[in-house]
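Trainee: Attaching a predicted model along with its sequence, questions to come.
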Amino acid sequence: MHEPFISTGHGELAKIGVVVSHGFTGSPESMRPWAENLAKQGFSVNMPLLPGHGTSWEQLSRTPWQQWYAGAEAAYFELSSRCEQVFVAGLSMGGALALRLAEHHPVAGLALVNPALTAADPRAKLAGIMRYFVKSVPAIGNDIIKPGMDEHAYSRTPVAAVHQLNQLFKDTTKHLDRVKAPTILFRSTVDHVVPDSSVTAIQNGVSSKDLRLVQLSHSYHVATLDHDAPTIFAESAAFFREIAGV
């Protein structure tokens, strides 16, 4: 259920790698259909289970954000060892990790789905203080319109981890001008988890000369499992092919 996914690719696309990163308190299940779709087309794919995830929210509460990033970075290094170009696809916090990778490494391009650099819940800003008094708050997972879909996120959100998330957001936002890679950003018109301020921060902060925005009108936050998933899959693959020149 929480297993990572790796594909060696095939054909002319095997030399093109894609790191696929899930979001905060989530699991690879939120991204598995996308990862498998890319692999079926021939792309080399590495979708890690980020540290602190796929176990318990208590474990996540003890995991610093640097370990989440290290998990995504290890996937990037693995693909870089066998691919000519490496793209990064991320959902929510996975979008923040993707942006940070592009700040520090020669990423070929980014595909971001409702990327998070801010949080909709105003309490998130107080997590640094709240963590001393409150261990967890209600879950943020499964913000999905489509019936029967489950991203297998934690049943509770650890406040200490929200504080770590804030630190990741702060660190990533501070260096957005280093992001020069072509970027396609998929944004749900209704998202109960990540506010529009995240998209605004990216649009105003990155140095990418090629920044495309695709609106998703039939999905909530976890759009990779929602009605607009086919649009994400098709347009991201076309984007990767175009930028890679394949």
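Mentor: Yes, it's here.
Trainee: going forward, measure contacts and count neighbours with C-alpha atoms only.
Mentor: Will do.
Trainee: what about the helices in this structure?
Mentor: Counting by DSSP state H, the chain has helices at residues 32-41, 57-60, 65-80, 93-104, 127-130, 159-174, 196-205, 229-244.
Trainee: Quickly compare these and say which is most buried.
Mentor: Among the helices of the chain, helix 93-104 has the highest mean neighbour count (mean count of other Cα atoms under 10 Å), at a mean of 25.
Trainee: ok, second structure coming up, stack it against the first:
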Amino acid sequence: MTTDPLASPLRIAAQPELTGGRRVGVLLSHGFTGQPASIKPWGEHLGALGYAVSVPRLPGHGTTWQECNTTTWDDWYGELTRAFDALCLENDAVVVGGLSMGGALSLRLAADHADQVSGLVLVNPAVATRRLDVKLLPVLKHVVPSFPGLANDIKRAGADERGYDRTPLKAIHSLMRAWPPLVADLPKVTCPILYLRSTVDHVVDEASQPLITGKVSSRDVTVVTLTDSYHVATLDNDAPRIFDESAAFVARTTAA
């Protein structure tokens, strides 16, 4: 299967001389039907500050939507877990972050490994939706393979996340089936959270934020409003703010 040249994973080694002598890792996950290109600038910014950075390519992404339709939440979570385990072995502390579905995967990691995740950075995360048509997915996924795509909800002219132009229905049904168990386990999340939310988002509706902030056990939750970006805020006008806010958050939550 041919992979988009920009979809290669990003790995940056730690420079502890820049981070107070500690080796600090940051794991970042892209979203559904997206690919590493959507968050590489974020990872590169953190890497330049001395943090070890890992941006894996989730299975079925950065190739074709048809291949994505053969993968599931378990495949995506498995890949992210492998990258997380590698960072934990090499670093003194690890912060996890993600965009959209990447935020949901990050929350799953924080619930399953509460003692190892030092902090969470969530950008427009999705764990629920108010759309009623998703109730038809169990039937529709056997009738039609895809719907029009969700990619490139970006306000800044010329930006391109290089996502799919079609939404694979079997894959998105797998994603949405993973949401209820994740929401049930949100009280297991105890680490500090930086939650960055666009005021205008044409992909993720308002259902997720109150669920996440209301159910996690974290006592340190900071919500930052992004007023000049759409869904893919990591490539949008507010990207510099995301980079700066997350860098300060990583420094604070991983300090010895």
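Mentor: Thanks, I have it. As the structure is a prediction and not an experimental result, all values here were calculated from the model.
Trainee: Superposing both, give me the TM-score.
Mentor: The TM-score (TM-score structural alignment, normalised by the length of the first structure) is 0.97; 246 aligned residues with a Cα RMSD of 1.1 Å.
Trainee: follow-up on the earlier one: for residue 219 of the first structure, which of the helices of the first structure is the nearest?
Mentor: Among these, the nearest to residue 219 of the first structure by Cα to Cα is helix 229-244 (8.4 Å).
Trainee: which residue numbers in the second structure go with that closest one?
Mentor: Mapped onto the second structure using TM-score structural alignment, helix 229-244 of the first structure covers residues 239-254.
Trainee: Figure out how far that stretch is from the centre of its chain.
Mentor: 15 Å (Cα atoms, centre = their mean, to the nearest Å).
Trainee: returning to that earlier point: can you tell me which of the helices of the first structure is nearest to residue 147 of the first structure?
Mentor: The nearest among those, by Cα to Cα, is helix 229-244 at 13.7 Å.
Trainee: Superpose on the second structure and give me the mean offset of that closest one.
Mentor: Once fitted to the second structure, helix 229-244 of the first structure is off its aligned match by 0.5 Å on average (mean Cα distance after the TM-score superposition for the first structure).
Trainee: list the helices and strands that helix packs on?
Mentor: Counting contacts by 3 or more Cα pairs under 8 Å, 6 or more residues apart in numbering; DSSP states H and E, helix 229-244 of the first structure is packed against helix 32-41, strand 109-113, strand 183-188.
Trainee: Just put the ones you listed in a markdown table and tack on distance to residue 83 of the first structure.
Mentor: Formatted as a markdown table, these follow (distance: least, Cα to Cα, whole Å):
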| stretch | distance to residue 83 of the first structure |
| --- | --- |
| helix 32-41 | 14 |
| strand 109-113 | 14 |
| strand 183-188 | 19 |
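Trainee: Which position in the first structure pairs with residue 157 of the second structure?
Mentor: So, by TM-score structural alignment, residue 157 of the second structure is matched to residue 147.
Trainee: quick one: that match from residue 108 of the first structure, how far?
Mentor: Distance, residue 147 of the first structure to residue 108 of the first structure, using Cα to Cα, to the nearest Å: 35 Å.
Trainee: what do we get in the second structure for residue 42 of the first structure?
Mentor: Using TM-score structural alignment, residue 42 of the first structure sits opposite residue 50 in the second structure.
Trainee: wait, its match sits on residue 25?
Mentor: No. Between residue 50 of the second structure and residue 25 there is no contact under Cα atoms under 8 Å: 9.2 Å.
Trainee: Enumerate every residue touching the match of residue 42 of the first structure.
Mentor: The contact partners of residue 50 of the second structure, by Cα atoms under 8 Å, 6 or more residues apart in numbering, come to 13-19.
Trainee: how about a cut-off of 7 Å?
Mentor: By Cα atoms under 7 Å, 6 or more residues apart in numbering, the contact list for residue 50 of the second structure reads 14-16, 18-19.
Trainee: If you map the residues you listed onto the first structure, which are still there?
Mentor: Retained in the first structure (both residues aligned by TM-score structural alignment, their matches' Cα atoms under 7 Å) from the contacts of residue 50 of the second structure: 14-15, 19.
Trainee: Between the contacts of residue 50 of the second structure, which sits nearest residue 180 of the second structure?
Mentor: Ranked by distance to residue 180 of the second structure (Cα to Cα), those are led by residue 14 at 35.8 Å.
Trainee: which residue sits closest to that closest one in space, ignoring its chain neighbours?
Mentor: Closest residue to residue 14 of the second structure apart from its sequence neighbours, by Cα to Cα, 6 or more residues apart in numbering: residue 52 at 3.9 Å.
Trainee: quick one: that neighbour and residue 19 of the second structure, what's the gap?
Mentor: Look at residue 52 of the second structure and residue 19 of the second structure: by Cα to Cα, they are 10 Å apart.
Trainee: the more surrounded of these two?
Mentor: residue 52 (25 against 16; other Cα atoms under 10 Å).
Trainee: What is the neighbour count of residue 143 of the first structure?
Mentor: Using other Cα under 10 Å, residue 143 of the first structure has 20 other residues around it.
Trainee: Likewise for residue 162 of the second structure?
Mentor: 18.
Trainee: One more: residue 90 of the second structure?
Mentor: Counted with other Cα under 10 Å, the neighbours of residue 90 of the second structure add up to 15.
Trainee: Could you identify the residue of the first structure that aligns with it?
Mentor: With TM-score structural alignment as the criterion, residue 90 of the second structure matches residue 82.
Trainee: show me what contacts the closest residue to its match other than its chain neighbours?
Mentor: The spatial neighbour of residue 82 of the first structure that comes closest, neighbours along the chain excluded (Cα to Cα, 6+ apart), is residue 15 at 7.1 Å. Listed by Cα under 7 Å, 6+ apart, the contact set of residue 15 of the first structure reads 44, 83-85.
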